[in-house]
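*Asks:* Let's see this in three dimensions:
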Amino acid sequence: MPTQEQMKRALQDYVDGFAAGDAAAITALFADDAVIEDPVGNPPISGRAAIEEFYANAVAGGAKLTLDGPIRGSYGDGAAMAFTVEVPGMRIRVIDVMTFGADGKIVKMTAYWGPDDIEQ
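*Replies:* Sure, this is the predicted structure:
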């Protein structure tokens, strides 16, 4: 099982990848068979190619993340963070929950946000 330090570092690296506009750095945090549900209720995105495309589009769209508080760990294989993502003309308040594999790679990402969390 990954340590708290490994999981929190991965989430910080995720935020830093957006700050650097580096989609490859973000996707490198994920296992090859990872699944993304963003937001929860949308059809899941799975597999390396689909995840690379998802983050390439997010970075190309100018998405930048700002943490709203410290990254949270757990006694298990998950960690979470509350943040605000800004894209040109829009701000969305989000909570991401990541589940990790034994190797410290993200195997599942679920993003919690809905219509009430979007500011134009």
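
*Asks:* going forward, measure contacts between C-alpha atoms and count neighbours the same way
*Replies:* Fine.

*Asks:* Strands of the chain, start to end?
*Replies:* Assigned strands in the chain, in chain order: 30-37, 45-46, 64-67, 78-87, 90-100, 106-112, 118-119 (criterion: DSSP state E).

*Asks:* Which of those strands sits closest to residue 16?
*Replies:* strand 64-67 (8.3 Å; Cα to Cα).

*Asks:* What residues sit buried inside the closest one?
*Replies:* Neighbour-count burial for strand 64-67, with 16 or more other Cα atoms under 10 Å as criterion, is recorded at 64, 65, 67.

*Asks:* any residues touching the longest helix along the chain, and which ones?
*Replies:* In the chain, ranked by residue count with DSSP state H as the criterion, the top helix is helix 4-20. For helix 4-20, contacts defined as Cα atoms under 8 Å, 6 or more residues apart in numbering pick out 23, 25-26, 29, 59, 63-67, 71-74, 78-81, 100, 104.

*Asks:* got the contact list for the closest residue to residue 35 other than its chain neighbours?
*Replies:* Spatial nearest neighbour of residue 35, excluding adjacent residues (Cα to Cα, 6 or more residues apart in numbering): residue 46 at 4.4 Å. Contacts for residue 46 were tallied using Cα under 8 Å, 6+ apart; they are 33, 34, 35, 36.

*Asks:* to compare against the first, here's another:
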Amino acid sequence: MPTEQEIKTAMQAYIDRFNEDDLEGILSLFAEEATVEDPAGMAPIIGKAAITEFYTKVVNGKTRIHREEPIRGSRSNSGAMAIHIETHAEGSTLMIHAIEVMTFTDAGLISSMKAYWGPGDMENK
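*Replies:* The predicted structure follows:
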């Protein structure tokens, strides 16, 4: 099982690679059979191929993730972070406030990612 520090480092790497538009770098953090729910409660995106398709759409040079608080670890295989996501399109900025929770494999790869946000967590800037 990864240590708390390894989990926090992987979650920070996720943010950094996203903000660098490093699609391959993001994908390298996920296990082959990982799942993504963004937002949580939607049908999960399952497996590396589907996750690749999802991130190909959102890693676009117009979207950035900003951490609002330190990443929180756990005594097991998961971590959480409060973030806001800014995306720029057609002269406006959309901001989404979210909590992302990730679980990890014994090898330290993301096995699941759930982004908790709803319509009331979005604002136009």
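
*Asks:* now the angle between strand 30-37 and the longest helix of structure 1, please.
*Replies:* 80 degrees (axes from the mean of the first three to the mean of the last three Cα atoms, to 10 degrees).

*Asks:* circling back to that earlier point, give me the buried subset of the contacts of residue 46 of structure 1.
*Replies:* 34, 35, 36.

*Asks:* dump the residue contacts of residue 80 of structure 2.
*Replies:* Contacts for residue 80 of structure 2 (Cα under 8 Å, 6+ apart) come out as 71, 72, 73, 99, 100, 101, 102.

*Asks:* want to try CSV for those residues, with distance to residue 8 of structure 2 and neighbour count as columns?
*Replies:* Below are the contacts of residue 80 of structure 2 laid out as CSV (distance: Cα to Cα, whole Å; neighbours: other Cα atoms under 10 Å):
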residue, distance to residue 8 of structure 2, neighbour count
71, 6, 19
72, 7, 16
73, 6, 20
99, 14, 19
100, 12, 22
101, 11, 21
102, 10, 23
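
*Asks:* hmm, who's touching stretch 57-67 of structure 2?
*Replies:* Residues outside stretch 57-67 of structure 2 that contact it (Cα under 8 Å, 6+ apart): 15, 18-19, 21-23, 81-89.

*Asks:* tell me how far the longest helix of structure 1 is from the chain's mean position?
*Replies:* 9 Å (Cα atoms, centre = their mean, to the nearest Å).

*Asks:* residues of that helix that come out buried?
*Replies:* Quick answer for helix 4-20 of structure 1 (16+ other Cα under 10 Å): 4, 6, 7, 8, 10, 11, 14, 15, 16, 17, 18.

*Asks:* Stretch 25-33 of structure 1 too?
*Replies:* Result for stretch 25-33 of structure 1 [16+ other Cα under 10 Å]: buried residues 25, 26, 27, 29, 30, 31, 32.
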